[in-house]
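Trainee: Sequence unavailable; structure follows:
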């Protein structure tokens, strides 16, 4: 059976509900990830992202389309009006030009820049995440971490709204290609493997995968309805591959 039958792009499809989750994780130390962004459509959390410049957030291309889009920075509990928070409207969604939004056979280039209406004020709660230095091979079996907001169980029905984090291990590209076939492109994707208990899930699209303090990937897709599936690796856009596009786009939109 084609893996597409199971594939799930993991942004939240509906603004009226919150169904995101870091599975098998734990509550993050409050404000320990000052680069994290909650991307919200009509005041509801939709995806994660990271602040890479005072006026730009990096996330997954499939996350957003219509609605009143805002970014919330400096948050730990996103349904509380924490003094640390900064809520900034998004003025432009800049998807990678090769991203094929409605092509169900191509999930590569799943990366997007969000231009903010005003610059974020950098504080101990809100800060930038430096990008990787260059496009290089990311070794397998390295332990990484990813954070986001939402449910602690894939079958839960009430969000905690508290930032959760989980540790995951990178998988060999050859294994990702074997399982995902043409859906996985080793040139611009990396993947992690679930042990059946720990995973990212729906609503965590765009959240950065941090390996040795460096953001290597943006959460992109996983198995539909089974985020902790141990057979099919979870897939991320490989940030370092897109460095030329990221830097050029920000320079052109000064």
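Mentor: Alright, I've got the coordinates. Keep in mind the model is a prediction, meaning the values are calculated, not measured.

Trainee: use CA for all of it now, contacts and neighbours both
Mentor: Will do.

Trainee: how far is stretch 163-175 from where the chain is centred?
Mentor: How far stretch 163-175 lies from its chain's middle: 13 Å, per CA atoms, centre = their mean, to the nearest Å.

Trainee: To clarify, my last question referred to stretch 136-148.
Mentor: With CA atoms, centre = their mean, you get 13 Å for stretch 136-148.

Trainee: repeat for stretch 109-129
Mentor: Worked out by CA atoms, centre = their mean, stretch 109-129 lies 14 Å from the chain centre.

Trainee: Sort out which residues of that stretch are buried, please.
Mentor: In terms of neighbour count (16 or more other CA atoms under 10 Å), stretch 109-129 has its buried residues at 109-116, 120, 125-129.

Trainee: Could you dump the residues you listed into CSV and include secondary structure and distance to residue 45?
Mentor: Listed next are the buried residues of stretch 109-129 as CSV, based on DSSP: H, G, I helix; E, B strand; the rest coil; distance: CA to CA, whole Å:
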residue, secondary structure, distance to residue 45
109, coil, 23
110, coil, 19
111, coil, 18
112, strand, 17
113, strand, 17
114, strand, 15
115, strand, 18
116, strand, 17
120, coil, 19
125, coil, 19
126, coil, 18
127, coil, 20
128, coil, 21
129, coil, 21
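
Trainee: The structure to be compared is supplied as follows:
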């Protein structure tokens, strides 16, 4: 059984000896490994999901604005009882740059198939209803979503974005980062020596080299180039416990196109 890391930043983590999947939020400190700092607000659907502890809020996951009142994120980001808020138009965490919109979360909808004890089963997706609708402008925009069932080909160009760790065991990035992660086709990613049977056909693999997602990136988008525009094809889910950018253990994402009917049923 492979071990994995779910990429959020709430709890402490212990690296395992075998490459099992791991939640990317399981870190006491909590950016994209490799890559570069993104141009401010160049991914205007990217949000910071934050939880309250005491009198302060802390970044734990990413997400994508899919409707003015709705955010898509990973189930494992929101499967605990906390007070949440979403920050849109964010670039530098905890610095007011005048473009941010901070909106409370009124309700969380976790996919009914999600089981935190069986991450490899999939269903790592959730919808967050905002207490008020976002104002769309040049800094805050809706994500484009794929068509139902759409599967991208091997090596399709994509970028992961997030404020997660800059290296395995590293610290959070204060500024939004991006890293180029081409798609790894399912037949390759599910083969022996890669992720094997841990990866299901409702998931997308991307990367597998020096760049990857890491703790703090969970729930954020895999932004893929399709017909001249960026489409959010994945929700960041897990990496290998051997390290965020372990060779032939690409970052694994929930495949958005497999869950569109569920999303439409929730959002109406």
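Mentor: Received the coordinates, thanks. These numbers come from a predicted model, not from an experiment.

Trainee: related to what we said a few turns ago, and the two most separated of the buried residues of stretch 109-129 of the first structure?
Mentor: 109 and 125 (30.1 Å; CA to CA).

Trainee: hmm, back to that, want to try a markdown table for the buried residues of stretch 109-129 of the first structure, with distance to residue 222 of the first structure as columns?
Mentor: Below are those laid out as a markdown table (distance: CA to CA, whole Å):
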| residue | distance to residue 222 of the first structure |
| --- | --- |
| 109 | 16 |
| 110 | 13 |
| 111 | 16 |
| 112 | 19 |
| 113 | 22 |
| 114 | 23 |
| 115 | 27 |
| 116 | 29 |
| 120 | 32 |
| 125 | 30 |
| 126 | 29 |
| 127 | 29 |
| 128 | 27 |
| 129 | 25 |
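
Trainee: of those residues, closest to residue 201 of the first structure?
Mentor: residue 110 (16.2 Å).

Trainee: quick one, what contacts the aligned residue in the second structure for the closest one?
Mentor: Taking TM-score structural alignment, residue 110 of the first structure has residue 124 as its aligned residue in the second structure. Listed by CA atoms under 8 Å, 6 or more residues apart in numbering, the contact partners of residue 124 of the second structure are 74-76, 111, 114, 237, 254.

Trainee: same thing but at 10 Å, please
Mentor: 6, 73-77, 110-116, 202-203, 219, 235-238, 253-255 (CA atoms under 10 Å, 6 or more residues apart in numbering).

Trainee: Residue 74 of the first structure and residue 148 of the first structure, how far apart?
Mentor: 13 Å (CA to CA, to the nearest Å).

Trainee: Those two: which has the busier surroundings?
Mentor: Per other CA atoms under 10 Å, whichever of residue 74 of the first structure and residue 148 has more neighbours is residue 148, with 32 against 28.

Trainee: Just checking the distance from the one helix or strand that one maps to to the centre of its chain.
Mentor: If you go by DSSP states H and E, residue 148 of the first structure is part of strand 143-149. Strand 143-149 of the first structure sits 9 Å away from the centroid of its parent chain (CA atoms, centre = their mean).

Trainee: And it against the second structure, how far off on average?
Mentor: Compared with the second structure after the fit, strand 143-149 of the first structure shows a mean deviation of 0.9 Å (mean CA distance after the TM-score superposition for the first structure).

Trainee: Thanks again, I'm all set now.
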